[in-house]
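**Student:** quick check, what structure comes out for this input:
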Amino acid sequence: MAGTQPGGTADRPLDVLIVGAGLSGIDAAYRLRERNPGLDYRIVERRSRIGGTWDLFRYPGVRSDSDIFTLSFPWNPWRGKRTMAEGDEIRDYLEQTAHDFGIYDHIQFDVDVAGADFDTATDLWTVDVIADGVPGVIVTRFLYMCTGYYRYETGYRPEFPGEKDFEGTFVHPQFWPEDLDYTGKNVVVIGSGATAVTLIPSMAPTAGSVTMLQRSPSYMFPNPWEDGMTKLLLRLLPPQRAHDVIRWRNALLTFGLYLYCRTFPKLSRRTLRRIAKTMLPKGFDVDTHFRPKYEPWDQRLCVIPDGDFYRAIKAGTADVVTDTVKQITPTGIDLDSGRHLEADIIVTATGLELVAFGGATLSVDGEKFEAGDKFAYRGYMLDDVPNMAWSVGYTNASWTLRVDLTSQAVGDLLKHMRERGYTRAVPTLRGTRPQAHPLLELDSGYVQRAASRLPKAGDRAPWLVRHNLILDAIDARKYEVTEEMTFT
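**Tutor:** All right, here's what the predicted structure looks like:
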C-alpha cells in the first residue's frame, strides 16, 4: 500500500476508482485531476509495483515496439535521446512520473478486482476486491478500467504432442524465470511476432544457438534506436517543446507508413521484401521466411531496432525455420518436414490471451453482462453501462496516443457531470443497432481467438472505433459529451 486511502465506503464513496497502475492508469490519474481539481480517486493495482506490462515482461531485450516519444506521456517529456526504450527504462519512467506528479500516494498495490456491480438506486459501483489476500469492497461513483486487454496470469500456450517427454526447459516469455541460464544452450523460439523478434537478437550473443521456428512469416520493419533529428531538436528546444515536436513527427511518420501499406499493399510488400533482402545474407531464402501470405498491417508490423533481428541472422548467430511442429522429443522438436531441431530450451512465444476488464465480472443491478454483447461508445464506454470507462490503445500506433485522448474525454465527462450535479452517465444506442465490426482491426491469431469476448465497434459515430490518430485528434476538439449519452 502506497499511502493512506480515505473514502471508498458506502458512506463516503470515491469519485473515481482507477484499476491498473500502468501507462493507462497513470495517465488517467493525471488527466482526471487536470480537469477536476480535488477529485477523490484511488488506483488499485494487482501487482506489487507500478508498470503493468513493463513490470510483467522481463524476458531478455524487452523493449517498446513503438517509439518512446509517442509511448511516453505528452505532459511529462521523455528525457532520453534514443527513439526506442528498453522495458526497465519505461517502468522507471512510470514510477518517477507517479512520484513527481503526486499520483503515487493514491495507489494501493496487491489488490485484485474480482467483480463490480452498479446499483441504479444509488448510482454507485460496489467493487469486490482481494487486497493482500483479504476480500473487501470499494464503493465508487465512477469506475475506470485501465487494465489493458490481455490476461496477466496466463498467456496463449498451445500444447504440443510429446512435450512431456522433453528433457530440457519450457519457457513462456510472459513468465520468464530470473535464474534461467541459456549460456551455450541450444534455444528454439516458437513464434514470429514482436516477442520472438525481440528475444532472438538479445539471446544470440550468449546462447549456443538460437532458432526462430515459425509456422508462417511476419513483416519486419527496421527502425533506428536513435536518429539525428531527435538529438538536434532535444539540443535546440526546451524539453517540453522538443518532446511535443518529436512526438507528433513520429506519430505522423508511423501513421504515414501505415497508410502507405494499406493504400498500396503490393508496393509496400515489395518495399519490405527489398529491405529484408538487403539486410540478410546474399542468397538467403527471403520468400520462404519473410514473405507473409497476408498484406502488410493485416497483422501488426514487427519493429526491429537497427534491423537487429536481420543482423543476427546475417552474422550467423541466429537462424529461422519455417515449418510446423510434428512432436516434441526428449532432445528437441521433430518438424513435419522431417527435420529435427536440437533444443535445450524451448521458448513458447505463442502470443497473448485477450480479455476485457482484466477478467473482472461486471454487472448492473445484479445482472451480469458480457463485454462481447456490448457496443463500444467512442471506443471507451459501453452501451447501457453507467459510469464506467475502459482504456484501450491503438493497434497501428503507440498505445498512449489513444489512451491519453480517452483519459481527457473521461475527464471532460466527469467535469460535465460534477458541474451539473449528475450522478449517472450512460451511453445509449437510441434506436437501430449499428452494424457490428471488430474492436481491434487485426487478423492476428490472438485477436481472432478473442474477438467474441471484446466489445464491438459500430459503423456510425459515436459507436465507430477508428484506428486513426489524426481523425480522433480532430474529433476530440469538437466532441460533445452529451452525444447519445443519457444523464440522470
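**Student:** going forward, measure contacts and count neighbours with C-alpha atoms only.
**Tutor:** OK.
**Student:** let's verify the nearest residue to residue 364 once chain neighbours are set aside: helix, strand, or coil?
**Tutor:** With sequence-adjacent residues excluded and distances taken as CA to CA, 6 or more residues apart in numbering, residue 364 is closest to residue 118, at 4.6 Å. Three-state call for residue 118 (DSSP: H, G, I helix; E, B strand; the rest coil): strand.
**Student:** who are the contact partners of residue 118?
**Tutor:** Each residue near residue 118 by CA atoms under 8 Å, 6 or more residues apart in numbering is listed here: 124, 125, 126, 363, 364, 365, 366, 386.
**Student:** go on, residue 462?
**Tutor:** Applying CA under 8 Å, 6+ apart, the residues near residue 462 are 377, 378, 483, 484.
**Student:** before we move on, back to that, and the contacts of residue 118, which are buried?
**Tutor:** 124, 125, 126, 363, 364, 386 (16 or more other CA atoms under 10 Å).
**Student:** next, the second sequence, to be compared with the first:
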Amino acid sequence: MAAEKSIHDYDVVLVGAGISGINFAYRLQERNPELSYCILEGRHEIGGTWSLFKYPGIRSDSDLYTFGFPWRPWEEQTSIAEGARIINYVKESAAMYGIDKKIEYKHHVNGADWSTPAKRWTLDVTANGSEQKTYRSKFLLMCTGYYDYDEPLKAQIPGIEDFKGTVAHPQFWPEDMDYTDKNVVIVGSGATAITLLPNLAAKAAHVTILQRSPSYIMSVPAQDGIEKIIRKLTWWSKPLEHKLIRLKWILVPFLLTCFASTFPNACRKMFSKAIQAQLPPTIARDPHFNPSYNPWEQRVCFCPDGDFYACLRNGTGSVETGVIEKVTPNSIKLTSGAELHPDIIVTATGLKVRFAGGMKVTLDKEPLNMAEKFIWKGVMLEDMPNAAFVIGYVDASWTLGADATAQLMCRILKQMRKEGVVEVVPRRTEAEAKSMIEEPVLKLTSTYVRKAKDVLPKAGSTGQWRARSYYFKDIWTAWFGDIRTGLEWVRGV
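**Tutor:** Sure thing, here's the model as predicted:
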C-alpha cells in the first residue's frame, strides 16, 4: 500500500529562494504579517542563479545598489560584485529577518492545481528526490526566474561532438577543469563571455571570444565620481548615503535608456566613441565592436574598471567575429577561412528560457497552457486565480521589477483580506480578446529570447495587459495604481 502524502497548509506558498523569493518573503512579513507562508526551493541552498553558476569570475551584470534589496542596502563601495559576495549578501539578508527559517530545501514542485470550489492551490512536491508531499495555499507566488536550471540552451555548433579537447558550458562548469596555459575559445558575446575572458586570461595562455555578432560592452568604474561626492557630503548619515547612491543608480540608467529609445543614432555614436577609446590599435571596432542593433535592443554588457578591454590591450585576450563552418577534432574553422586551435571550447551561447520553473499548472484538473495567455500588469496570468509571477527588467536591475511586483501583490492581498475576497483572477473583456495585439513580455532581440516565444506568456498592446515599462511607473502603480480593471474579485460566501 502506497504511503500517504503529508499535507502542509499555508496562506501563501512561494516557489524559489533566489533574490526574488527572498525579497517577496520580506515584503509579506512587512506588509501582511498575518499571513502564513513558506518558500519551496528545489536546490540545496538559497541564491538561485548565484548558487547554480560556478564559472570563474561570475558576477552581476547590474549594479548591486539596485540589484540588492531596498530594505538592506549594499554596503560595499563597488557597484559590480562577484557571485560569492552576492550569495553571502542574500543569505545574510534572509537570516537577518528570519526568512531562512521559512525555506524548505530540495523541494521540487512538479505541478499545481487550482480548486474553484475550495478556492485554493494544491501543489504536488517531491522532497529530497523521493519523498512525496502535498502543499496547499490560498495564494501562489512564482519566484522561479526565467531560465531552465537543469538544461542549458543547446548551441547549434556543427561538429562540436568531434572536438577532442574539453567542451564546457558556463551553467555547468567543471570545478576541476584546469585551463592554465591553455588556449581557450569562448563561443558567445553576452555578459557571461565578457566576464569569462578576463578571469580565464589570468591563467590561460590565450583567450579568444568567437562571436557571430558583437555586443555593446561598456566599462564602468568600481566607484564613480558622483558616488564619491555623495559619500563626502553624507558622511554624517549612512542611510541618506545609501538612498542617494541607490537613487543615482536608478535614475542614470533610466535616463540612458530613455535617451537610447528617443535618440538611438546619437546613443549609438556615444557608445561607439566610448568603446573605441578602450580598444588597442591592433583591434578594429568594425566588425568586432559594431553591433547591428541599437543599445538596449539587447542587454548592454558591463565590465568593471574595463577589465575586458585591458586583456585586449595586453594581448592575453582577443576577439574573432565570424560564422563557424565546422569544428574538427583540434580546430574551429570559420566560413571566412580563419581557423582557431583551442584546447578548450566554452559554449557561452545563452540560457534556455523556462517559465514558472517548468511546473505543470491545472485549473480544476484541466491543463493551463501559460504560453497562450496574456499577463496582467506583467504580474498575474490571464484566467489563473490567486497567483503571481516575478518578471524583472531587461534594461535595469531585475530586483527593481521584482520588488515592484512584490509590493503590488502585497497591496492586493491586503485589499482581499479587507473586503473578504477569496479569489482574484485576471480576465480580458470580450472586446479586448478580439482586438488585442500580441507583444513580447521580454523586449529583447537576443537569440535565446526569440527562441522562447512559445514558452513565455504574452503581453498585450493596451490597458492593463501592456508589458511592464520602467521602475518609476511600476512602483507608482504598485502603491496607487488601478488594481480593479482587468481583475475579477470574488467574495467569499
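**Student:** looking at the first structure, which residue reaches furthest from the middle?
**Tutor:** The outermost residue of the first structure relative to its centre, with distances by CA atoms, centre = their mean, is residue 338 at 37.5 Å.
**Student:** wasn't it part of a strand?
**Tutor:** No - Residue 338 of the first structure: not assigned to a strand; according to three-state DSSP it is coil.
**Student:** ok, it to residue 94 of the first structure distance?
**Tutor:** Here residue 338 of the first structure is placed at a distance of 48 Å from residue 94 of the first structure (CA to CA, to the nearest Å).
**Student:** could you do residue 283 of the first structure as well?
**Tutor:** Applying CA to CA to residue 283 of the first structure and residue 94 of the first structure gives a distance of 45 Å.
**Student:** need the longest helix for the first structure.
**Tutor:** Secondary structure of the first structure per DSSP state H: the longest helix is helix 239-263.
**Student:** other residues contacting that one?
**Tutor:** Under CA under 8 Å, 6+ apart, the answer for helix 239-263 of the first structure is 67, 69-70, 74-79, 230, 233-234, 236, 267-269, 296-297, 396-398, 468-469.
**Student:** filter these down to the buried ones and hand me the ChimeraX line.
**Tutor:** Here is the ChimeraX command that selects the buried residues among the contacts of helix 239-263 of the first structure (16+ other CA under 10 Å):
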select :67,69,70,74,77,78,230,233,234,268,269,296,297,396,397,398,468,469
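**Student:** just the ones of the contacts of helix 239-263 of the first structure in helices?
**Tutor:** Going by DSSP H, the helices hold 69, 70, 230, 233, 234, 236, 267, 268, 269, 469 from these.
**Student:** how near is the residue mapped onto the last one from the second structure to residue 322 of the second structure?
**Tutor:** In the second structure, the residue matched to residue 469 of the first structure (TM-score structural alignment) is residue 471. With distances defined as CA to CA, the gap from residue 471 of the second structure to residue 322 of the second structure amounts to 37 Å.
**Student:** would you map the helices across the second structure?
**Tutor:** So, for the second structure - with DSSP H - the helices run 19-31, 49-52, 64-67, 83-96, 191-201, 225-233, 238-262, 264-278, 285-288, 307-314, 398-419, 430-435, 447-450, 471-480.
**Student:** of all those helices, which one is nearest residue 216 of the second structure?
**Tutor:** When the helices of the second structure are compared by CA to CA, helix 264-278 sits nearest residue 216 of the second structure, at 7.6 Å.
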